[in-house]
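[1] Provide a 3D model corresponding to the input given below.
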Amino acid sequence: MIPRRLLPCAALPALIAFSSAPACAETLKVVASFTVLADVVSQIGGENVKVTSLVGPNGDPHEFEPSPADAKHLKAAQVTFVSGEGLEGWMDRLISASGYKKAPVNVSEGIKTRTMEEDGRTVTDPHVWNSPVNVKVWVASIEKALSAADPADAGTFRANAERYTKTLDALDAYAHSKFDTLPHDRRKVLTSHDAFGYFGREYNVSFLAPLGMSTETEASAAEVAKLIEQIKAEHVKSYFFENSNDPRLVRQVATATGAEPGGELYVESLSDQKGPAPTFEKMFRYNVDQLAAAMAKSS
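    Next up is the predicted model:
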């Protein structure tokens, strides 16, 4: 680890007698539940944090099964971040197994959430990050938690948060520039599961999906048939796969409706570094470009 203070550690022994402060600041060990959140934490923490994502690139946070290594990472963490709203159903089990004693920081508190119907009950949609407006709430929560854990670097966290908030504002403006000029009746696409509700709310785009908010659910034959009829009636022209989900069901629906493939979307997981979506900023821009291109083509 590279020391982050103006004086190297070797030069500090003579000063210890005059100060009760630690000689060297430690890099914060931080855990985030999945890659999208881990990237945003890294943007705010910068070189002052070491972030471990429990769910890896291209992983599904709904169906994630923690390993002993994940428990070890969690137990060593000084700060842990979750998105909450029911996304990480496995987290309580992992906390119990690891012996972690702190409460995770729920970064989504304060977001105006949306509800949806799932198996006959009303549930909260957890996919808040698909709107950069919501991610600004994340940023404020992350900055506050990191500053509390490392007050000496609070100024750096604040500056990083201000910079990244401007990035999120630019992403929001970029999406509006792509969608606002498209006809409303062409802002419709088919995806694997219902994960784009906040995106749709922000940019007036309709997403149809054979599965609900979680990939752990299963669609009945009657539900799939109803969706096929709806797609035909509403003239949905494009469908998309998701990087972290099984594409077979959406391909089946697309075949029955004549929808054309629009590509792959990154919904709840970043790609690896060689892929098109290794950061949230790149993921969001990539999704916007893919969706806008398909809608413009169908227009």
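[2] make it CA atoms for all contacts and neighbour counts henceforth
    OK.
[3] ok, now which ones touch residue 137?
    107, 108, 109, 110, 111 (CA atoms under 8 Å, 6 or more residues apart in numbering).
[4] give the ChimeraX command for selecting the buried subset of those residues.
    Remark: buried members of the contacts of residue 137, expressed as a ChimeraX selection using 16 or more other CA atoms under 10 Å:
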select :107,108
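[5] list the ones among the contacts of residue 137 that fall in strands.
    Counting by DSSP state E, no part of these is found in strands.
[6] between the contacts of residue 137, which is nearest residue 199?
    Comparing the contacts of residue 137 against residue 199 with CA to CA places residue 111 closest, at 13.6 Å.
[7] tell me the contacts of that closest one?
    By CA under 8 Å, 6+ apart, residue 111 lies in contact with 128, 134, 137.
[8] which among those gets closest to residue 57?
    Using CA to CA, residue 128 comes nearest to residue 57 of the contacts of residue 111, at 18.5 Å.
[9] show me the contacts for the closest one.
    Residue 128 neighbours (CA under 8 Å, 6+ apart): 108, 111, 113, 134, 135, 198.
[10] would CSV of these with distance to residue 88 be doable?
    Below are those laid out as CSV (distance: CA to CA, whole Å):
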residue, distance to residue 88
108, 12
111, 17
113, 16
134, 18
135, 17
198, 18
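[11] of those residues, closest to residue 192?
    Checking the contacts of residue 128 against residue 192 with CA to CA, the nearest one is residue 198 at 15.7 Å.
[12] how many residues are close by the closest one?
    Residues lying near residue 198 (other CA atoms under 10 Å) number 23.
[13] now do the contacts for the nearest residue to residue 160 once chain neighbours are set aside.
    Leaving out its chain neighbours, the residue that sits closest to residue 160 by CA to CA, 6 or more residues apart in numbering is residue 44, at 5.0 Å. Residue 44 is in contact with 139, 142, 143, 157, 158, 160, 161, 164, counting by CA under 8 Å, 6+ apart.
[14] do the same with residue 205
    184, 187, 188, 199.
[15] and with 7 Å instead?
    Residues in contact with residue 205, defined by CA atoms under 7 Å, 6 or more residues apart in numbering, are 187, 188.
[16] and for residue 207?
    Contacts for residue 207 (CA under 7 Å, 6+ apart) come out as 188, 189, 190, 191, 196, 200.
[17] pipe the contacts of residue 137 into JSON lines and attach distance to residue 230 per row.
    Shown next, in JSON lines, are these (distance: CA to CA, whole Å):
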{"residue": "107", "distance to residue 230": "36"}
{"residue": "108", "distance to residue 230": "32"}
{"residue": "109", "distance to residue 230": "34"}
{"residue": "110", "distance to residue 230": "34"}
{"residue": "111", "distance to residue 230": "31"}
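[18] now whatever helix or strand residue 226 lives in: buried residues?
    Taking DSSP states H and E as the definition, one finds residue 226 inside helix 221-234. Using 16+ other CA under 10 Å as the test for burial, helix 221-234 gives 224, 227, 228, 231.
[19] Proceed likewise with the subsequent sequence, for comparison:
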Amino acid sequence: MQTVIVIGVISFASPRALAVGLALAVPLTLTACGEGGESDPAVAGDCPTTPVDVVVSVEQWGKIVTALGGACADVTTVLSGNSGDPHDFEPTPADAAAFTGAQLVVINGGHYDEWAVRLAESTAPDAVVVDAVALLGGDHEGHEHEDHDHDHGGANPHAWYSPAAVTDVADAVTATLTELAPDARGYLEARHTEFTAAMQPYRALIDKIRAGATGKTYAATESLFDDMAAALGLTNRTPHGYQVASSNHADPSPADLDAFLRLLSDRGVDVLIYNTQTEGSLPQQLRTAAERAGVPVVDVTETPAPDAATFEAWQVAQLTALAAALGIEA
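    You can find the predicted model right below:
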């Protein structure tokens, strides 16, 4: 049976139910580095016990898990960089072997990395599974839309763009690592404290943009950034038909594309959010229309930028560019 982390109790279920919270059986009293002897190993960089074997499906979460686990987690990230589309990824036998013996598996969920769900079930049945989308309860906060409801039949699978999911996953990973390696409690608490401190520029930028973005609108070539945009208080004006088609990996109708192009040419939004990793000529057509109309274009990526050493560095760079495009001093 696979352990499922839930708020207040540890229960058991199949990996399709997956982790949805923190176990009170694994209390976390987070302390700063250097506060007492237990935190000293974190300063030295040595794990006081055998590291936990961890497998992470995608790099977006891999960077976070690596930062939290430090020397007390042997982390294998299956899909790194631009090595494949997680939706269509076909794991190799070597990828499957990476799950063997895993004590903790961290996945995105939301049908984004179903291959990892299957491998966790078949190859690591005793592992604890932390699922980012499940932690949000499948109830991702909606955006403020104009005249229509962008309902795509479920949570946005790009959970790493949800600040709430980032916090939930970090807490769940630390709680689980502490349960699996109780002798490393002080080390892991210190790592969590360090991660929280490192994320302060990210949190501060979110607060600053939200405070200055009242009444600001956006459109997006994909739904990738929507959860972050919602957290920032931006209003989504992406044409409904276009966004539904994009979310279902289908081509928009000519009418939906025309509506998007007219929105941009009329300067009907304050900014265009552009996923640079999207293939095809259609996104470029939208970018060209925005640039011709003088609508600022903010580039975002689905996977961490190659030059970003950490998750927070990747996110801060994008948020800084967005703040500039909106005329908000960062």
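[20] rewinding a little: which helices and strands sit right next to the helix holding residue 226 of structure 1?
    On a contact count with 3 or more CA pairs under 7 Å, 6 or more residues apart in numbering; DSSP states H and E, helix 221-234 of structure 1 meets helix 248-257.
[21] that older thread, just say helix, strand or coil for whatever residue of structure 2 lines up with the residue nearest to residue 160 of structure 1.
    Alignment note: residue 44 of structure 1 maps to residue 68 in structure 2; criterion TM-score structural alignment. Assigned with DSSP: H, G, I helix; E, B strand; the rest coil, residue 68 of structure 2 falls in the helix class.
[22] just list the residues touching residue 78 of structure 2, thanks.
    56, 57, 58, 95 are the contacts of residue 78 of structure 2 under CA under 7 Å, 6+ apart.
[23] now for residue 100 of structure 1: what does it line up with in structure 2?
    Correspondence of residue 100 of structure 1 to structure 2, assessed by TM-score structural alignment: residue 124.
[24] its match against residue 96, yeah?
    No. Using CA atoms under 7 Å, residue 124 of structure 2 is not in contact with residue 96; the gap is 9.5 Å.
[25] of these two, which one has the most company?
    residue 124 (26 against 18).
[26] any idea how far residue 296 of structure 2 is from the more buried one?
    Distance, residue 124 of structure 2 to residue 296 of structure 2, using CA to CA, to the nearest Å: 46 Å.
[27] residue 171 of structure 2 too?
    36 Å.
[28] so between the two, which is more surrounded?
    Each of residue 171 of structure 2 and residue 296 has its neighbours counted (other CA under 10 Å); residue 296 has more, 21 against 16.
[29] show me what contacts that one?
    Residue 296 of structure 2 sits next to 271, 272, 290, 325 when contact means CA under 7 Å, 6+ apart.
[30] tell me the residue in structure 1 aligned with the last one.
    Right, the one you point to is residue 325 of structure 2. Aligned partner of residue 325 of structure 2 by TM-score structural alignment: residue 294.
[31] and the helices in structure 1?
    13-16, 35-45, 68-76, 91-98, 132-149, 154-179, 197-203, 221-234, 248-257, 280-298 (DSSP state H).
[32] determine which stretch of the ones you listed is the most buried.
    Comparing the helices of structure 1 by mean neighbour count (mean count of other CA atoms under 10 Å), helix 35-45 ranks first with a mean of 24.
[33] after superposition, how close is it to structure 2?
    On superposition with structure 2, the average gap between helix 35-45 of structure 1 and its aligned counterparts reaches 0.9 Å (mean CA distance after the TM-score superposition for structure 1).
[34] that helix to helix 154-179, inter-axis angle?
    Put simply, helix 35-45 of structure 1 runs at 130 degrees to helix 154-179, going by axes from the mean of the first three to the mean of the last three CA atoms, to 10 degrees.
[35] re the thing from before, nearest to residue 201 of structure 2 among the contacts of residue 78 of structure 2?
    Taking CA to CA as the measure, residue 201 of structure 2 lies nearest residue 58 of the contacts of residue 78 of structure 2, at 23.5 Å.
[36] quick check: that closest one vs residue 119 of structure 2, distance?
    Per CA to CA, residue 58 of structure 2 is found 14 Å from residue 119 of structure 2.
[37] on that earlier part again, what's the farthest-apart pair in the contacts of residue 78 of structure 2?
    Spatial extent of those (CA to CA) is set by the pair 58 and 95 at 12.0 Å.
[38] give the aligned range of the helix or strand encompassing residue 11 of structure 2 in structure 1.
    According to DSSP H and E, residue 11 of structure 2 maps onto strand 9-13. Following TM-score structural alignment, the aligned partner range for strand 9-13 of structure 2 in structure 1 is empty.
[39] check which helices and strands that strand is in contact with.
    strand 2-6.
[40] so what's the one residue sitting closest to the centre of structure 1 up against?
    Closest to where the C-alpha atoms of structure 1 average out (CA atoms, centre = their mean) is residue 36, at 3.6 Å. Residue 36 of structure 1 is in contact with 268, 269, 270, 280, counting by CA under 7 Å, 6+ apart.
[41] in PyMOL, select just the buried ones from those residues.
    In PyMOL, this line selects whichever of those come out buried by 16+ other CA under 10 Å:
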select buried, resi 268+269+270+280
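[42] which position in structure 1 aligns with residue 227 of structure 2?
    In structure 1, residue 227 of structure 2 lines up with residue 198, judged by TM-score structural alignment.
[43] test my guess that that match contacts residue 131.
    Yes. Counting by CA under 7 Å, residue 198 of structure 1 touches residue 131, with 5.7 Å between them.
[44] so how far is stretch 145-158 of structure 2 off the chain centroid?
    Remark: stretch 145-158 of structure 2 is offset 17 Å from the chain centroid, using CA atoms, centre = their mean, to the nearest Å.
[45] what does that stretch contact?
    For stretch 145-158 of structure 2, the external contacting residues (CA under 7 Å, 6+ apart) are 109-110, 112, 133, 138-140, 224, 235-237, 240, 244.
[46] repeat that for 6 Å
    The list of residues contacting stretch 145-158 of structure 2 from outside it, by CA atoms under 6 Å, 6 or more residues apart in numbering, reads 110, 112, 138, 140, 224, 235, 236.
[47] of these, which belong to strands?
    Per DSSP E, strands hold the following members of the contacts of stretch 145-158 of structure 2: 235, 236.
[48] just give the nearest non-adjacent residue to the alignment partner in structure 1 of residue 79 of structure 2, would you?
    Alignment note (TM-score structural alignment): residue 79 of structure 2 maps to residue 55 of structure 1. Nearest residue to residue 55 of structure 1, sequence neighbours excluded (CA to CA, 6+ apart): residue 34, at 4.6 Å.
[49] against residue 265 of structure 2, how distant is the one in structure 2 that sits across from that neighbour in the alignment?
    Matched by TM-score structural alignment, residue 34 of structure 1 corresponds to residue 58 in structure 2. With distances taken as CA to CA, residue 58 of structure 2 is found 37 Å from residue 265 of structure 2.
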